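*Asks:* just need the structure, nothing else, for what follows:
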Amino acid sequence: MYRINGFSTLIVLATLLMASTPSWALRSDRNQPINIKADRVEINEKTETSHYQGNVYLKQGSLIINADSIMVYLKEGKLIKIIIDGSPATFEQKPEDNKDVVQSSAQHMEYYATRQLLILKQDARIIQGANNFSGDFIEYDTLNSTVKANKDENSDSRVHAIIQPKKDTAEDNDAPNSTPIDSKSDAKSTPPANPEKETPTE
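*Replies:* Purely as a prediction, here's the structure:
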């Protein structure tokens, strides 16, 4: 087991997280350097785990994580899950160039790499633009872009969701209700009748 102390950038996590960039993230994020800072880290090669503690800060492109603790689990060198704890821990990332940043916060977060599933527990919240989901438990399926929110059985709080309707585009507003008829083209489409020739009289 290795222990690294001191508030410093930890390059060692870079190789562990390169494959963890979620599918909803900007593609350019994968090519950005990973900058990690923490008070201390413990790495166990036998169990393939690494534990980052104390003012943990991680940034890769648009991805920014702030937490008290980040635990990374691997299996045969591949990422299995990431456990994030804080008071609260925050996780934000821009999904696409034309989309708002996804901001999430909770006391406890779990990211499962294979299923690309992000689970938030205790004071959970996900915000994207004017859309807002909050509850005791939020499950964000990043692969299928679905959100499930529930309340704790022992809690009196309820799930709260604010979803803003999409604005009409200018093209939709300017679109005519019916297709105009071109009288000239219709006239050409109907051939004129051939008049019968008059027989000259003698």
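
*Asks:* contacts, neighbours, all on C-alpha from now
*Replies:* Fine.

*Asks:* so S104 touches K121, yeah?
*Replies:* No - judged on Cα atoms under 8 Å, S104 makes no contact with K121 at a distance of 11.0 Å.

*Asks:* what's the helix or strand for E153?
*Replies:* In the assignment (DSSP states H and E), E153 maps to no helix and no strand.

*Asks:* also D168?
*Replies:* Judged by DSSP H and E, D168 forms part of no helix or strand.

*Asks:* Proceed likewise with the subsequent sequence, for comparison:
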Amino acid sequence: MKLRSFFPLLCGLWLGLAMPAAQAERADRDKPMNIEADALRHDEVQQTSVFTGRVVVTKGSIVLRGERMEVRQDPEGYQSGVVTAESGKRAFFRQKRDTPAGAPEEFVEGEAERIEYDGRGEKVRLIRRAELRRYRAAALSDEITGARIVYDSGADVFTVDGAPQGSKGGGQGRVRAVLSPKEAPAGGAAPAAPAPAPALRPSTELGTGGVQR
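*Replies:* Got it, this is the predicted structure:
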């Protein structure tokens, strides 16, 4: 059975303990950023590039998709980007998580009207109509929605904020989460066997053909 929880306005939802033993793919930050789009405008002085039209970004296991993306690179080589969706739609984010040897693969997926990728801080911010999902062995495991979700892949922490009451697309100021129960670790102890039934003993109070009262 899945647990459904509702949290108040601007509630921080910390899932580091709910999603243990896995972090974002550690090699992603060192991989090159590959981008495809219909058009590109690059500013060498400002070190910014603006891609427009069916933008697809890959960086290691990270995938970003949207209608427009502005990419910046700081003097130390760290890359950051802001992906925005086409009107009425949402941009997309996906990243593989490191898991122990032999464990099923895990992925984190997110959607929002605006997605901010911070390569230096290893954070992804999902803004407006935000949704984040975790898949384990290709099966949906956990799902959270809110107005703003911050995924800190380095610390393996998710923070979710609700929206002010009455705001557009705010979901009535609530955060919604569906969390699957934590699975027992592989090779765990087997359940204890039931206690044996007591041995039957002959009664000394029964006569021949009699019935014990």
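
*Asks:* what's the TM-score once they're superposed?
*Replies:* Comparison of the two superposed chains (TM-score structural alignment, normalised by the length of the first structure) gives a TM-score of 0.67, and 154 aligned residues with a Cα RMSD of 2.5 Å.

*Asks:* any idea how far the lengthiest strand in the first structure is from the chain center?
*Replies:* Secondary structure of the first structure per DSSP state E: the longest strand is strand 78-93. Centre-to-centre, strand 78-93 of the first structure and its host chain are 14 Å apart (Cα atoms, centre = their mean, to the nearest Å).

*Asks:* what does stretch 76-96 of the first structure give?
*Replies:* Using Cα atoms, centre = their mean, the distance from the centre of stretch 76-96 of the first structure to the centre of the chain it belongs to is 12 Å.

*Asks:* return the set of buried residues in it.
*Replies:* Using 16 or more other Cα atoms under 10 Å as the burial criterion, the residues of stretch 76-96 of the first structure that qualify are 78-86, 88-95.

*Asks:* pull the residues that contact it.
*Replies:* Contacts to stretch 76-96 of the first structure, defined as Cα atoms under 8 Å, 6 or more residues apart in numbering, come from residues 16-17, 19-20, 24-26, 48, 62-74, 100-114.

*Asks:* and what of stretch 146-160 of the first structure?
*Replies:* 132-141.

*Asks:* now the end-to-end length of it.
*Replies:* 16 Å (Cα to Cα, to the nearest Å).

*Asks:* what's the burial count for the aligned partner of R174 of the second structure in the first structure?
*Replies:* Under the alignment by TM-score structural alignment, R174 of the second structure pairs with R158 in the first structure. Residues contacting R158 of the first structure under the criterion other Cα atoms under 10 Å number 13.

*Asks:* which SS class is R158 of the first structure?
*Replies:* Taking DSSP: H, G, I helix; E, B strand; the rest coil as the rule, one finds R158 of the first structure in the coil state.

*Asks:* quick one: which of the contacts of stretch 146-160 of the first structure is most hemmed in?
*Replies:* Counting neighbours by other Cα under 10 Å, the top entry in the contacts of stretch 146-160 of the first structure is I138, with 26 neighbours.

*Asks:* which strand or helix spans the aligned partner of it in the second structure?
*Replies:* Alignment note (TM-score structural alignment): I138 of the first structure maps to I149 of the second structure. In this assignment (DSSP H and E), I149 of the second structure forms part of strand 139-152.

*Asks:* what helices or strands is that strand leaning on?
*Replies:* If contacts are counted by 3 or more Cα pairs under 8 Å, 6 or more residues apart in numbering; DSSP states H and E, strand 139-152 of the second structure sits against strand 123-136, strand 157-161, strand 175-179.
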